[in-house]
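> Below are the sequence and a predicted model; questions follow.
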Amino acid sequence: KRSFIGLSAPFLLAHRYDATAEGYRISDVKADLGPMITAGHVLDISPDVKLKPSTLLRYRSETGLQADVTSNVIFKDRLWAGVSYRTGDALIGSIEVLPTPQWRFGYAYDLGMSSLRPYHAGSHELMVQYEFGYRIRVRDPRYF
């Protein structure tokens, strides 16, 4: 209940843009699957504070193996503050607020650390999440 692991292949089917057709089409070329694996665990630091370390490994033929190493501190299951490092690419800071069990609001700043860094000042991300179908209060909140 406090740990997770996942595996995905977002490019299971090969696709390419065909200028003579309308948009993307499935092709018969070999797909670069882009496999990813993720894992993490939630640790109780105190009754009000939890630590959620996690990692994501991904492989693409264009970029090779890349890892995201993340740590979130969770205060009273209502405020999340996190930092993440993407190997050779970025440093990310994030904050999320959960005012109710249905709503989640977040902000993240991605500071690029690659060779493109001189050409941009990072990126900002805003997040709004609403959980439909909420009926009962969950005894164990979801951390992933």
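Perfect, thanks for sending it.
> alpha carbons only for contacts and neighbour counts from here, please
Noted.
> how about residue 83, what does it touch?
The contact partners of residue 83, by CA atoms under 8 Å, 6 or more residues apart in numbering, come to 70-72, 91-94.
> In CSV: those residues, plus secondary structure.
Below are the contacts of residue 83 laid out as CSV (DSSP: H, G, I helix; E, B strand; the rest coil):
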residue, secondary structure
70, strand
71, strand
72, strand
91, strand
92, strand
93, strand
94, strand
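> Which of the helices or strands spans the spatially most central residue of the chain?
Centroid check for the chain by CA atoms, centre = their mean gives residue 56 as the closest residue, at 8.3 Å. Counting by DSSP states H and E, the element that carries residue 56 is strand 49-60.
> next up, a second structure to put side by side with the first:
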Amino acid sequence: GREFGSETSHYFVTGGYVFDISENVKLKPFAMVKSAFDAPVSVDASLNTMLYNKLELGVTYRLEDSFGAMVNFMVTPNMRIGYAYDHIVSDLDAKTKSSHEFMLLYDLNFSKKASSSPRFF
């Protein structure tokens, strides 16, 4: 007799672009609009900067909900480490108003790749 959740269709529209400001600086804006029936539309926007293809710094904002910042560093061509902070500013009744994330990103390079897809977003 317990109900654990419900199935509702969700819709996401995302977009971003990498602007080559100079040989060593890339600017990466990104936006996402999320919607579900019986829920308000949510808008996320972020702006990241890649420096020397090694260091990435970024900020993010979720409309009327939260903001955050992130940093990650490319240790090797296949491995990055990073940190992100998120702070809730809405009236959401959360146990904590902020979060800290530590990231380890590793790209597995298999020998039979059809195409190359660098992970910018």
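Yes, it's here. It should be emphasised that the depicted structure is a prediction, and the values quoted were computed from it without experimental measurement.
> And the TM-score between these chains?
The TM-score (TM-score structural alignment, normalised by the length of structure 2) is 0.82; 118 aligned residues with a CA RMSD of 2.8 Å.
> just to revisit the earlier point, most surrounded residue in the contacts of residue 83 of structure 1?
Sorting those by how many neighbours each has (other CA atoms under 10 Å) puts residue 72 first, at 21 neighbours.
> distance of the equivalent of it over in structure 2 from residue 68 of structure 2?
The equivalent of residue 72 of structure 1 in structure 2 is residue 48 (alignment by TM-score structural alignment). Computed as CA to CA, to the nearest Å, the residue 48 of structure 2 to residue 68 of structure 2 distance reads 12 Å.
> if you go through structure 1 in chain order, where are the strands?
3-8, 15-17, 24-26, 36-41, 43-44, 49-60, 64-75, 79-86, 90-97, 103-112, 123-130 (DSSP state E).
> how far does the third one sit from the chain's center?
On the basis of CA atoms, centre = their mean, to the nearest Å, strand 24-26 of structure 1 is displaced by 26 Å from the centre of the chain it belongs to.
> ok, back up a step: hmm, the match of residue 72 of structure 1 is touching residue 27, no?
Yes - here residue 48 of structure 2 lies in contact with residue 27, judged by CA atoms under 8 Å, at a distance of 6.0 Å.
> most remote residue from structure 1's center?
Distance from the C-alpha centroid of structure 1 peaks at residue 20, with 35.1 Å (CA atoms, centre = their mean).
> follow-up on the earlier one: excluding its backbone neighbours, what's nearest the match of residue 72 of structure 1?
Spatial nearest neighbour of residue 48 of structure 2, excluding adjacent residues (CA to CA, 6 or more residues apart in numbering): residue 58 at 3.9 Å.
> any idea what that neighbour aligns with in structure 1?
Residue 58 of structure 2 maps onto residue 82 in structure 1, by TM-score structural alignment.
> what residues are up against its match?
Shown in contact with residue 82 of structure 1 (CA under 8 Å, 6+ apart): 70-73, 93-95.
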